[in-house]
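S.K.: For reference, the sequence and a predicted model appear below.
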Amino acid sequence: MTDRYRIAVLGASGYTGADLVRLALTHPRIEIVALAANAKAGQTMAQIWPHFAPYPNLPVLVKADSIDFAQIDAVFGCLPHAASAELLSTITGPRIIDLSADFRLKDAATYAAWYGGAHPAPALLAQAVYGLTEFARDALPAARIAACPGCYPTAVLLALLPLVAAHAISADNITVNALSGVSGAGRSLKEANLFPEVAEAVHPYGIGHHRHMPEMEQELSLRAGRDVRISFTPHLVPMNRGELVTCIVETQHGADYLREVLADAYTREPFVHLLPAGVAPATRMVRGSNHVVLNVFADRVPGRAIVIAAIDNLVKGSSGQAIQNFNLMFGLPETMGLEQAPLFP
């Protein structure tokens, strides 16, 4: 069909790649023409992911270097950091929607400090737009590369950016505790992710030095007009998907005013929803969807408030937001292919 955009998905054997394919299958303007997963080249999606059995016409997985990118309109990079930029830097022609961390940070030295090695393609950083969609609409239509935010930054920034930009909260003392389902750790075999290790347990990780911290601080600082540093502690919880962040902030205005700021920022947003006063966000409200729910609560400590947001880490926190960015890059309705209601229970 000539009215469809031809896409390739690199890293289709991972969780984000598989969810990208799942969403793209029902997108009326997308044609999936190439799926890459080097270690599983030659296999079908159904062999790797049984839930794709009803879709036998999906392309067979191939090695990325065998794809003719001249025939592709958009490439979705669902690869690990470093590997993503190294491969994508060799591709010319198609527009790129990258789901790794490689193009999120504007400074190559910051990337090297947090990701343990020099950036594989520093010359491309200037071409990348940070793709937190609700705050990137003006830049995405002309973007060569959309750098999709990490799952934690998506939830945290949607909760805090309007408040920081309005100077409604202090930029000096922000504490975030975050909970994520195990799919956020990827599909590779890791002892810490085995069922006996994660079931019936919650544990923190990346304490004081998680790689998503500079990404959040970069965007908060841009909105605040000054350097912002946050305290951030993620936790792994025994569920497959979902993410919830609890942000403790200082304010001179009170929780009701913070709710007004968020209501004003998001009242016309198709995917970001401020819940009624007193209703706590929960991951079950957004599971399987591109929606975000958030709310503000007064803290018993004077001068503090609590902002809570919930997302599906694989959809709004990854593949759904990637398609949202794709839609804007190609002049399509932003919600196209993302109209699925949350799955409950």
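M.R.: Cool, the structure landed.

S.K.: okay, CA-based contacts and neighbour counts for the rest of this
M.R.: Noted.

S.K.: what about stretch 21-29, start to end distance?
M.R.: End-to-end distance for stretch 21-29, by CA to CA, to the nearest Å: 13 Å.

S.K.: Could you pull out the buried residues of that stretch?
M.R.: Residues of stretch 21-29 classed as buried by neighbour count (16 or more other CA atoms under 10 Å): 21, 23, 24, 25, 27, 29.

S.K.: Check stretch 170-182 too.
M.R.: Neighbour count says stretch 170-182 has 170, 171, 174, 175, 176, 177, 178, 179, 180, 181, 182 buried, by 16+ other CA under 10 Å.

S.K.: next one: stretch 252-270
M.R.: For stretch 252-270, the neighbour count (16+ other CA under 10 Å) marks 254, 255, 258, 259, 261, 262, 263, 265, 266 as buried.

S.K.: and what of stretch 41-54?
M.R.: Across stretch 41-54, burial judged by 16+ other CA under 10 Å covers 44, 45, 48, 52.

S.K.: As CSV, the residues you listed with distance to residue 69 and secondary structure would be great.
M.R.: Conversion of the buried residues of stretch 41-54 to CSV gives the following (distance: CA to CA, whole Å; DSSP: H, G, I helix; E, B strand; the rest coil):
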residue, distance to residue 69, secondary structure
44, 20, coil
45, 20, helix
48, 24, helix
52, 24, helix
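
S.K.: right, and out of the buried residues of stretch 170-182, which lies closest to residue 64?
M.R.: Using CA to CA, residue 182 is the member of the buried residues of stretch 170-182 that lies nearest residue 64, at 27.1 Å.

S.K.: Helices of the stretch 201-345 of the chain, residue ranges please.
M.R.: Counting by DSSP state H, counting those that start in this stretch, the stretch 201-345 of the chain has helices at residues 213-224, 255-266, 320-329.

S.K.: Using JSON lines, lay out those together with distance to residue 313.
M.R.: As requested, the helices of the stretch 201-345 of the chain are exported to JSON lines (distance: least, CA to CA, whole Å):
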{"stretch": "helix 213-224", "distance to residue 313": "16"}
{"stretch": "helix 255-266", "distance to residue 313": "20"}
{"stretch": "helix 320-329", "distance to residue 313": "9"}
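
S.K.: next, the one to line up against it:
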Amino acid sequence: MVKVGIVGGTGYTGVELLRLLALHEEAEVVAITSRAESGRRVDDLYPNLRGHYELAFSEPDVRQLAACDIVFFATPHNVAMNLVPELLQAGARVIDLSADYRIRDPQLWSRWYGEPHASPEVLRAAVYGLPEVNRSSIAGATLVACPGCYPTSVQLGLIPLLARQVVDPMHLIASSASGVSGAGRQAKVDNLLSEVADSFKAYAVTGHRHLPEIEQGLSDVAGSPVALTFVPHLLPMIRGIHSTLFARRVDTSVDLQALYEDWYADEPFVDVLPEGMYPQTRTVKGANRCQISLQVPQGRDTVVVMSTIDNLVKGASGQAIQNMNIMLGLPEDMGLKQVGLLP
């Protein structure tokens, strides 16, 4: 069995890791940390896990975590980068679900997160954990930076167009909407039911922290810089992301439906829908799957791509486990065969 440690197990990504790993055929969670809940049983805080775990939360201990085969960080930013270097030195393999190691340039990271990066030397060892792009590098990695939820939906939606140079890379637009769980489990007035229900709003229009991560990944695929206008929105629901992507077409000779179907034909967690069928957040709820469809309205020069994921699964914990499977040479879909929940 694969021994798993989780740092920061009380947030939504932490409990989602526990839910998915509970049915993983080869994984056993042996350590889960929380300074605030140390000593409390996991199934006391999360009764949905009763009968699956006998664990209690504990204080982070490098020796205990280093004895694990894989350590997940399900923490806010500026936590992993203070502990990961010591774990790597002790021989641990780490998957970080926070933003600490996603952006390769430490100065760029500091500009968006408002503080110096605590371990910039480790950034060189981090592999960006989008399997559909970096599968071979992930397999040999000691540190994987699991992509953000918005970046996953946007990148998977635009990658084929940029890789085949079908669209202008300097005129990309992403209008994305997320459920409130994307903001985390902390108490905020803006996330209260009475504040969110029956409403729909944009936020961080002048610049969202996920923008440099998205542009970095898309530039890698395009082989040149890209420029993206990214506008996130808050939906009055718990889970799910719907990204509507716009790009200016410069090559009209390519059959776009065939391009996407061929590009993702062998990807177990990307589903290109038939032409004329549009993705919905409810059909990917609870599943480690991205559903994509595309259109060229009125036959003009704007390509519209629609991409949906569950922000807590393919956008976070499910993708992290997908990375774990790749790193350990396990079947990539092990523990991730859940079907989306309907209704």
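M.R.: Sure thing, it's come through. Every value quoted in this text rests on a predicted model; they were computed, and no experiment measured them.

S.K.: ok, back up a step: of all pairs in the buried residues of stretch 170-182 of structure 1, which one is the farthest apart?
M.R.: The span of those, defined through CA to CA, is set by 170 and 182 at 32.1 Å.

S.K.: so the longest helix anywhere in structure 2 versus helix 256-263, what angle?
M.R.: Ordering each helix of structure 2 by length in residues (DSSP state H) puts helix 149-163 first. Helix 149-163 of structure 2 and helix 256-263 are oriented at 110 degrees to each other (axes from the mean of the first three to the mean of the last three CA atoms, to 10 degrees).

S.K.: after helix 149-163 of structure 2 comes which helix or strand?
M.R.: Per DSSP states H and E, the first helix or strand lying C-terminal to helix 149-163 of structure 2 is strand 167-178.

S.K.: Now that following strand on structure 1. Mean distance?
M.R.: Compared with structure 1 after fitting, strand 167-178 of structure 2 has a mean deviation of 0.7 Å; criterion: mean CA distance after the TM-score superposition for structure 1.

S.K.: Tell me how far residue 134 of structure 2 lies from residue 316 of structure 2.
M.R.: To residue 316 of structure 2, residue 134 of structure 2 is 16 Å away according to CA to CA.

S.K.: Mind putting the buried residues of stretch 252-270 of structure 1 into CSV with distance to residue 14 of structure 1?
M.R.: Below are the buried residues of stretch 252-270 of structure 1 laid out as CSV (distance: CA to CA, whole Å):
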residue, distance to residue 14 of structure 1
254, 43
255, 40
258, 38
259, 37
261, 38
262, 34
263, 36
265, 34
266, 32
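
S.K.: Out of these, the closest to residue 228 of structure 1 would be?
M.R.: For those, the nearest to residue 228 of structure 1 is residue 258 (18.8 Å; CA to CA).

S.K.: Relative to structure 2, which residues correspond to stretch 14-28 of structure 1?
M.R.: Aligned by TM-score structural alignment, stretch 14-28 of structure 1 corresponds to residues 11-25 of structure 2.

S.K.: and if you look at stretch 319-338 of structure 1?
M.R.: Aligned using TM-score structural alignment, stretch 319-338 of structure 1 spans residues 317-336 in structure 2.

S.K.: got it, and stretch 204-220 of structure 1?
M.R.: The aligned range for stretch 204-220 of structure 1 in structure 2 is 202-218, by TM-score structural alignment.

S.K.: buried residues in the matching stretch?
M.R.: Neighbour-count burial for stretch 202-218 of structure 2 flags 210, 211, 212, 213, 214, 215, 216, 217, 218 (criterion: 16+ other CA under 10 Å).

S.K.: thinking residue 32 of structure 2 is in contact with residue 14, fair?
M.R.: No: taking contacts as CA atoms under 8 Å, residue 32 of structure 2 lies outside contact range of residue 14: 9.0 Å.

S.K.: Give me the distance between residue 244 of structure 2 and residue 152 of structure 2.
M.R.: To residue 152 of structure 2, residue 244 of structure 2 is 13 Å away according to CA to CA.

S.K.: So if I had to pick from these two, which one is more boxed in?
M.R.: residue 152 (27 against 21; other CA atoms under 10 Å).

S.K.: how about the closest residue to residue 340 of structure 1 other than its chain neighbours, what does it touch?
M.R.: Excluding the flanking residues, the one nearest residue 340 of structure 1 by CA to CA, 6 or more residues apart in numbering is residue 289, at 5.9 Å. Contacts for residue 289 of structure 1 were tallied using CA atoms under 8 Å, 6 or more residues apart in numbering; they are 312, 315, 316, 320, 338, 339, 340, 341, 342, 343.

S.K.: Of those residues, which count as buried by neighbour count?
M.R.: Taking 16+ other CA under 10 Å as the criterion, what is buried in those is 312, 315, 316, 320, 338, 342.

S.K.: re earlier: closest one to residue 77 of structure 1 out of the contacts of residue 289 of structure 1, please.
M.R.: So of these, ranked by how close each gets to residue 77 of structure 1 (CA to CA), first place is residue 320, at 13.3 Å.

S.K.: Verify the contact between the closest one and residue 336 for me.
M.R.: No: shown here, residue 320 of structure 1 and residue 336 do not form a contact pair, counting by CA under 8 Å, at 10.5 Å.

S.K.: residue contacts, the residue nearest to residue 341 of structure 2 when sequence neighbours are not counted?
M.R.: Distance criterion CA to CA, 6+ apart; nearest residue to residue 341 of structure 2, sequence neighbours excluded, is residue 285 at 5.5 Å. Residue 285 of structure 2 makes contacts with 239, 240, 309, 310, 340, 341, as judged by CA under 8 Å, 6+ apart.

S.K.: The second one: how many residues sit nearby?
M.R.: This means residue 240 of structure 2. As a measure of burial, residue 240 of structure 2 has 28 neighbours, counting by other CA under 10 Å.

S.K.: on that earlier part again, could the buried ones among the contacts of residue 289 of structure 1 go into JSON lines alongside distance to residue 326 of structure 1?
M.R.: Listed next are those as JSON lines, based on distance: CA to CA, whole Å:
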{"residue": "312", "distance to residue 326 of structure 1": "19"}
{"residue": "315", "distance to residue 326 of structure 1": "14"}
{"residue": "316", "distance to residue 326 of structure 1": "13"}
{"residue": "320", "distance to residue 326 of structure 1": "10"}
{"residue": "338", "distance to residue 326 of structure 1": "12"}
{"residue": "342", "distance to residue 326 of structure 1": "21"}
